[in-house]
Structure formats: structure tokens, C-alpha cells
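Chemist: Give me coordinates for this.
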Amino acid sequence: MSYQLLDYKHYQRHEVTFVNVESDDRKSLIDDEVEEKKITANVCWAGFNLINSILGTGMIGLPYSMRLAGFPLGLLLLIGVAYVTDYSIILLIKGGSMSGTNTYQSLVSKMFGFPGYLLLSVFQFLYPFAAMISYNIVTGDILPKIIQRIPGVSPESWYVDRRVLIVLTTAVITLPIALYRNMEKLGKVSLLSLLLTFTVLVIIIVRASSLTSEIPHTEDAWVFAKPNVMQAVGVMSFVFMCHHACFLIYGSLEKATVSNWSRITHVSMLLSLFISLQYSVFGYVSFTGFTQGDLFENYCREDNLATIGRFCYAITIILTYPMECFVAREVISNVFFGGNLSYTLHFAVTFAVVSLTTAFSLVYDCLGMFLELNGILSATPLVFIIPPACYLKLSEKPWYHLDNAIPLLILLLGMVIMPVGFLMAILYPQECSHGSEMFYCLSTNSTLLNITSESFYRMTLISLTGKGN
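Modeler: Sure thing, here's the model as predicted:
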């Protein structure tokens, strides 16, 4: 009897132990599954944030880069710039991991000291500063055409003048938002910005199906290469530049490893490249040699679908401009004021930056020029030169080693693109429409298809230069 009781108690203890082990195992499995789902969601959001930082407002300038480089070569260059961006982003994070740094500034400072930090700060200021000028130029291009679609509004009205609208938009909307000290709330609208970018793409694709048969193609529309290749690379670099956000996104990962980051970067860059190719192809084939730096300048004022696209793009710009101002202000704050700005200095710096960008956009109205110069002078060193330079300095192998061949090649490419592209942009500036309607918007459908070569050439000159001879 006592034996049976002991045996029963032993069995009972064994059963309880077994149940506890089984319960612990089940809990462990559930916890692992929840943790895996959290990590997957975290990776997805990191990829989304990286895509969103690439697919910015510069996308509208990609068709213009096809016009500069030649359509076939332009597509190849776009793929090449996407590859270089992908590679340099990974190099940047590798460099941070190897040096024990977690920001772009600290990495460059550790590698090249204060002079390197200062040079990086100049590039990091110029990029958002020129982007803000570009956004104001686009505002001046888009808003007059939107307002003129309102019944009863005359094209001669003072309030549809591009300069008036730029000043009003800056004073009433962008400057007050840019004065916020914290951009976190504004950052939550990034999803809206991305959705609007897709909406604009759909409109471009839909209009391409009809415009390709209505608008005559220029004679050099399909040549393989054109002389302005370096400027085209500058525009593409401007679009793909996202290095300023990489360390922030990398730091948000649950498992922040270089291999994990590499996978996220590859997928994000492939998706971004696919969308960029859609913008480039459908935007360029619609207008070929007439393609402007601001693609919406090519669409006629009476085009209702294009008006919707302009409206979506205008919202995107208004949401993005204050973010760029925040970056430019932070650079000034870190370099000159130790990262701390009093309320008075905060207002003064913000007002000065916004005023300067507004002044530039009132004087110049050709978006293409600013896309070229910003890409060449700011994006090219941030994408092509600095990340591989940091990696090569950190590498234990000599610079001529085979493992360092690609970083060295990218570095040399950047050192060629930057000076040559700048000289080409200055010596051979591209003309723009200056807000005027394109000739095909002024022609009736019956005459559009019966254009003689002489009148075609004359109208091309009028559209692009404003001169008839």
C-alpha cells in the first residue's frame, strides 16, 4: 500500500513536471513566434522608410535625365546609379560597424578628422538647401496652372503670378511649419507622400497612352547617347540620395546586422528602381526632346488629369519642404552652435534659410538646372565619394587589393563626375519653358499632325528658348 502510494506520488510529480515542461515549451514557442513577427514587421517598416526616402519629389525630374543622356543610355545609367547607391549604402553601414560609429557625421569625423566633418557638413547643407529651392520653383510652376483652372480666374490676375504664389505659400504654409522644433509629427505623413507619388505615376502612365500619338517626336528622340551624360547622372544621384537617413533606419532595426541591412537595402533599391524606370520611360516617351526638368510643365493647362497630378505633387512638396529645412538647420546648429539653438536663434536661422531659398526661386525658374547642380555638387560626393573613401581607409587590405576594386572604382567615378558635370552644367545650360505653354498645347488637333519640318523646328525653338529665330 505504501509502495503504491509512493509510486502514485512519484507519477504525480512526474506528470506535474511533464506538464510544466510542456507549458514552458509552448510558451517559448509562442514567444519566439511573436518575436519573429515583431522582427519581420520591423524589417518591413525599415524597408518602407528606405523606399520613402528614395522616392521623393525628385522623381518628376527623371524623364528630364533621359533627355540629357539619350533614352537608351539614360536607362542604363539609371540602373547603374541605383547599383552604386545600393553598394554605397551598404558600405556606409559597414564603415559604421567597423569603426564603432552610428552616424554619417561621426564616421567621417573619425576617418578624416574635423576637416572631413566640415566638408561633409557643407555637402549635407547644400543638398537640402538646393532641394528647397527646387521645391519652390516647382510650386511656382504648378500653382498658377491649378488656380487658373478655377472658373472665373483670369491668367492675367496678379495672384496667379508665380512670384506672388511662391511668397504667399512660403509665408502662410511652409515657413510656419518649418519653424517647428520637432519634425516627428510631420514625419508621420511620409505614407501619404508615398501614396501621392504613386498617384502621380499612374497619371503619367495613363496620359502617356494618348500623348505619344498626339505630340510629334523630336528627331533625336531615340539616339543612344547625348553629350550631357554627366548632368544626367547628377539628376539621378539627386533622386537616389538617401544616405542621410541610413543610420537612423539601421538603428531602428531589432536585429541591426550588416547582413540584415544588406537584404533590406537590396529589396528596397530594386523596388525603387522599378518605380523610377516607370517614371523615366512613360514620362520621356510622352514628350521626348521637349521634356522639361519639371515634367508637369509639359502638360497643357486644360488637361484635367494633369491638374489632379499637379495638385498631388504640390501637397507632396509642401509636406517635404519643412523636412529639408529641418536638415539644413540642424547642420548649421551642429557646426556653429554645438547642436543647441535658443528660440531666438532657432527662428533667425530658419527665417534666414527659408528667405534665401525663396529669393533664389524668385530669380530662377528652370528646375532642371537646380536638379543638375544639386546632384553634381551635393549628391555625387555623398553617394559616390565619401562612403567608399571611408571604407577604403578602414579596410585592412591595401587600396589596390582586388576586394577593394569596386569601392575604388566608385570613388574614381565620383571624382570624375563632380568636376566634369559642374563644368558641363555651367558651359552648356539647358533651356526651359519658363512657365509658357508648350507649342502643342496651342495647336489644334487638325494642325498638330500636319506640322512641316520648318515650322516644327521653329516651334521647338519657341517652346524651349522663347525665341523664334
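Chemist: make it CA atoms for all contacts and neighbour counts henceforth
Modeler: Fine.
Chemist: quick one: Ser333 from Thr320, how far?
Modeler: In this view, Ser333 and Thr320 are 20 Å apart by Cα to Cα, to the nearest Å.
Chemist: So which of these two has more stuff around it?
Modeler: Thr320 (23 against 17; other Cα atoms under 10 Å).
Chemist: Now do the one helix or strand that one maps to: which elements does it pack against?
Modeler: Here Thr320, judged by DSSP states H and E, is contained in helix 304-336. If contacts are counted by 3 or more Cα pairs under 8 Å, 6 or more residues apart in numbering; DSSP states H and E, helix 304-336 sits against helix 104-147, helix 175-178, helix 184-187, helix 190-214, helix 343-363.
Chemist: give the contact list for Val164.
Modeler: Trp158 (Cα atoms under 8 Å, 6 or more residues apart in numbering).
Chemist: Okay, buried residues for the helix or strand hosting it please.
Modeler: Assignment of secondary structure by DSSP H and E places Val164 within helix 162-169. Neighbour counts over helix 162-169 (16 or more other Cα atoms under 10 Å) mark 162-163, 165-167, 169 as buried.
Chemist: Following up with a second sequence; could you model it the same way so I can compare the two?
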Amino acid sequence: MELQKMNGHSRDDGFDELAEHEEFLPHKAGAKKETHFTDFEGKTSFGMSIFNLSNAIMGSGILGLAYAMSNTGIILFILLLICIAILSAYSIHLLLKSAGVVGIRAYEQLGNRAFGPPGKVLAAVIITIHNIGAMSSYLFIVKSELPLVIQAFLSKHENTGEWYLNGNYLIIIVSALIILPLALMRQLGYLGYTSGFSLSCMVFFLISVIYKRFNIACPFGDDHHNQTSFHDHVHINATDDQCEAKMFTVNSQTAYTIPILAFAFVCHPEVLPIYTELRDATKKRMQGVANISIMAMFVMYLLTALFGYLTFYGNVESELLHTYSRVDPLDVLVLCVRLAVLVAVTLTVPVVLFPIRRALLQILFADKPFSWAIHIGIAFCLLFLVNLLVILVPSIRDIFGLIGATSAPSLIFILPGIFYIRIVPEEQEPLLSRTKITAACFAALGFVFMVMSLSFIIIDWSTGESRSGGGH
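Modeler: Model prediction:
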């Protein structure tokens, strides 16, 4: 029906805007139109939308970027970061262009328009798997870090087994008292305030990293290497020139850098829900939200990686905060930064939960009106599942590394590219047009990333080595 309506319009430069106003914005009183799942007037401001999308981009992977820089060198890292940021912005452009053509702002409905019900199910499954993995990684940080923060505030030198130092109990309490109430909000836009506070915590983390660069002298000596590690995976890159910055370098861990950076910019499941709730929504306005968010995260990622690397050089570990703790376990500033990072990842979980709930609604309850019982039930079941995974699965990094290696390239590269090729009519853009060929190459690049990431993980598993760095 929608494509028939569109075929009646001339294919000029104003086509997308015309389609958007016909499908996205509320009609005049008395106008007849088919009701879509996402049809309502957006009320979220431009600034709040930037906060939400930036918070969706920002992930636990920021803690591993300094380590990634140590494995590539400064210049190569910057070049890779620029490329991934540009590719991520282009990917969002393809999503928004596809959404503008068919008047849909749900990732799953784009899959339905492109490939029918199988495409809808595929998109929903990939979004669900990826975001459950992301939520689990955030809660795993809470599980491992919050007991240490409480222990430090209570001046306890060791965990003596009290219930409030048990990470499993703590994630249940945090989920029930903080995450669940936020996840019950009906619209994602309301989380703009918590997203803003979460980003403020990460800015504090960045400022602390810059400050520490000028307060930690190199070389560090070997004393801190003998401290007991609180993490399963600790890597010290001891080299002969520990305090020399490398511009270009290649080692056994360099190949992980591209997947790590790609995962660090995954926000695509949240793009269309944020677009739906944007006030005065147009494709150009939403692209502006995406570009500003990506640029802000690019700056944060670059500065965190650069100053973290220039503090520890070859001694930087796969988790940056852990490196500071091993230099001085009683550092009050590092303790506060740990707490800020915990707050940031906790407040990110509800933002990541929204696209999963939307995907499940699209598959299971697409034709039903809004129901608070379904809304609350899905949020509760998702948090219950994620808590169960974090409690029961000991090697969660490896398991969700596998999920991330398949879902992240799909969401960033493969699905936006093939959706664009299938959805944009050939009379508007022929199959062999420059834009569709570019989209096809973009999707192919995603397959390359996926094969490469899976290969690295399988090689690590087969050799018994631990994957380093962090994903989104």
C-alpha cells in the first residue's frame, strides 16, 4: 500500500521529505491512514536525543581502548578510529534513508519490508542477542567491580564473605532498585536525563585519565605487577622500552583492534526508536543527532585511549582502570572513577533494553495495542534472564565475544546495506547505481569483519589464550 502511494510521486530531491511527512507526522483531523506500530508524535528534544544515542554508543569497550592503542601505535589507532566512525555514520544514513522511503521507523519492520517475515524475525533476533550480550557485559562489570568499591569504602582489606560484598546479590539489588524502574518508562526519550548523567560520569572518567597522565611517573617498577588481580584476564605488555610511545606497531593482539573499535560504535538498534520519539522528526534532523553523537564519542574514545596509553605505554592492561589500581590500590580518585563508571554502565542498561522490548513486541504483539502488563512483563523477564546469565556463566566475556562477533557486524554493516538495496525502489535508484553498489560493498565489508572476528576468537580458544580488550 505504501509503495503504491509512493510510486505516484515524482522522484525528485524532495521525495524523502515528502514520504516522511506523509508517513511519520500526524495527519490532519479526519485524514485516513493505516496505523503503524510507531505512529505517534515525538516529544523528545534534539539535545535529549543526542544524550540517549551517545549513551547507547558508549560502552564498556572504552576501558580497553588504551590497550588497543598499545597494540597498534598512535597513528594507526587514530586512522582506524576515524574510519570506523565514518562507516558508522554512513550506516546510520542507510538506515534513515531506508526508513524514509517506506515510512517505517522500526528496524524489524525494515527487515519485513525487505525480505518479508523471515527478514523481520532475523532483525529482531540479531537485535535481541546483541543487546542481551551488551546488558550482560554491563552487569558483569557491576558484579565484579561494585564489591571492590564497597570493600574499599568500608576500609576492608579482603572480602570476608558478607552478603553485601557478594556480586550476585548486588546485581539483583541494582537491577530491582535502579534498572527495572527506569526500564518501565513507556518512552525512551524520558531516559535523556539519566543518559546525560551517565555521560557526565564518563566525562569525569576521561578527566581523571588526563589528570593521571601528569601524576604517574614512568617507569613504574615491578612492585605493582605482583599485586593480586581481581580479573580473570590480565595482560602486561612488558617491553624493553616501556616508556616510549609507538606510532605504528604490530603484534599478536593488533588484529583485535578493528573488531573492538567496530563494537564500540554499535548503537544501531537504538537509532530508529530514538528517531521515532524525536520532536519535529526528519531524516536530516536525526542524521544530525547521529553525527553529533558519533563525533562526541569519537573525541572521548580518542582522548581516553591516548592519555591512558601515554600514562602506561607498554604496561597498559586490557582494562584501563585495573592498571591504575595496580599502581596504587588505595588511590581515592581511582576509586571515585570506578564508582562513576559503575553508575554509567548501570544507567546504560535501560537504554539498551528498549530495542529488545520493541523487537519482541514486533514479533509477538505487533497487532495489539499498548499494554502495561506486556510492557512490564517483557522488562522483568529480560532482566531476570540477564541476571541469570551473569550469575551462572563464569566465562561471560568469551561467550558474548562470540555473540558480538556475529551480531555487531550484522547491525552496523550487513543489515543496513542489504535493507537499503532491497527497499529503495529501482526507479528511484537502479540496482547498478553508485549508491547501491556502495551499499553492497558496505555489506560485504561486514561479512569480512564477521569472518575475521570469529577467526580470532576460534584461534584464541584453540590455543588456550584469552581474548583481550573489550567490546560494546
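Chemist: What's the TM-score once they're superposed?
Modeler: The TM-score (TM-score structural alignment, normalised by the length of structure 1) is 0.72; 393 aligned residues with a Cα RMSD of 3.4 Å.
Chemist: In structure 1, where's the longest helix?
Modeler: For structure 1, the helix that runs over the most residues, judged by DSSP state H, is helix 2-54.
Chemist: got the buried residues of helix 162-169 of structure 1 as TSV, with distance to Phe125 of structure 1 columns?
Modeler: Below are the buried residues of helix 162-169 of structure 1 laid out as TSV (distance: Cα to Cα, whole Å):
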residue	distance to Phe125 of structure 1
Arg162	26
Arg163	25
Leu165	26
Ile166	22
Val167	22
Thr169	23
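Chemist: if we can go back for a sec, check the mean deviation of the helix holding Val164 of structure 1 from structure 2.
Modeler: Here helix 162-169 of structure 1, set against structure 2 after superposition, deviates by a mean of 4.3 Å using mean Cα distance after the TM-score superposition for structure 1.
Chemist: which is the next helix or strand following the longest helix of structure 1?
Modeler: Heading C-terminal from helix 2-54 of structure 1, the first helix or strand you meet, by DSSP H and E, is helix 62-69.
Chemist: Just give me how far that following helix sits from the chain centre.
Modeler: Counting by Cα atoms, centre = their mean, to the nearest Å, helix 62-69 of structure 1 is centred 16 Å from the centre of its parent chain.
Chemist: next one: stretch 47-55 of structure 2
Modeler: Centre-to-centre, stretch 47-55 of structure 2 and its host chain are 13 Å apart (Cα atoms, centre = their mean).
Chemist: how close does that stretch sit to structure 1?
Modeler: Mean deviation of stretch 47-55 of structure 2 relative to structure 1 after superposition (mean Cα distance after the TM-score superposition for structure 1): 4.1 Å.
Chemist: any idea what His130 of structure 2 aligns with in structure 1?
Modeler: Aligning on TM-score structural alignment places His130 of structure 2 opposite Tyr127 in structure 1.
Chemist: The residue nearest to that match when sequence neighbours are not counted and Ala352 of structure 1, how far apart?
Modeler: In space, and not counting its chain neighbours, Tyr127 of structure 1 is closest to Ser378: 5.3 Å by Cα to Cα, 6 or more residues apart in numbering. Going from Ser378 of structure 1 to Ala352 of structure 1 by Cα to Cα gives 21 Å.
Chemist: for Gly234 of structure 1, same thing?
Modeler: 27 Å.
Chemist: Between these two, tell me which one has more neighbours.
Modeler: Higher neighbour count among Gly234 of structure 1 and Ala352: Gly234, with 27 against 12, using other Cα under 10 Å.
Chemist: Just tell me what that one corresponds to in structure 2.
Modeler: Aligned partner of Gly234 of structure 1 by TM-score structural alignment: Pro259.
Chemist: give me every residue that touches the closest residue to that match other than its chain neighbours.
Modeler: Excluding its sequence neighbours, the residue lying closest to Pro259 of structure 2 (Cα to Cα, 6+ apart) is Ser453, at 6.3 Å. Contacts for Ser453 of structure 2 (Cα under 8 Å, 6+ apart) come out as 256, 259, 405.
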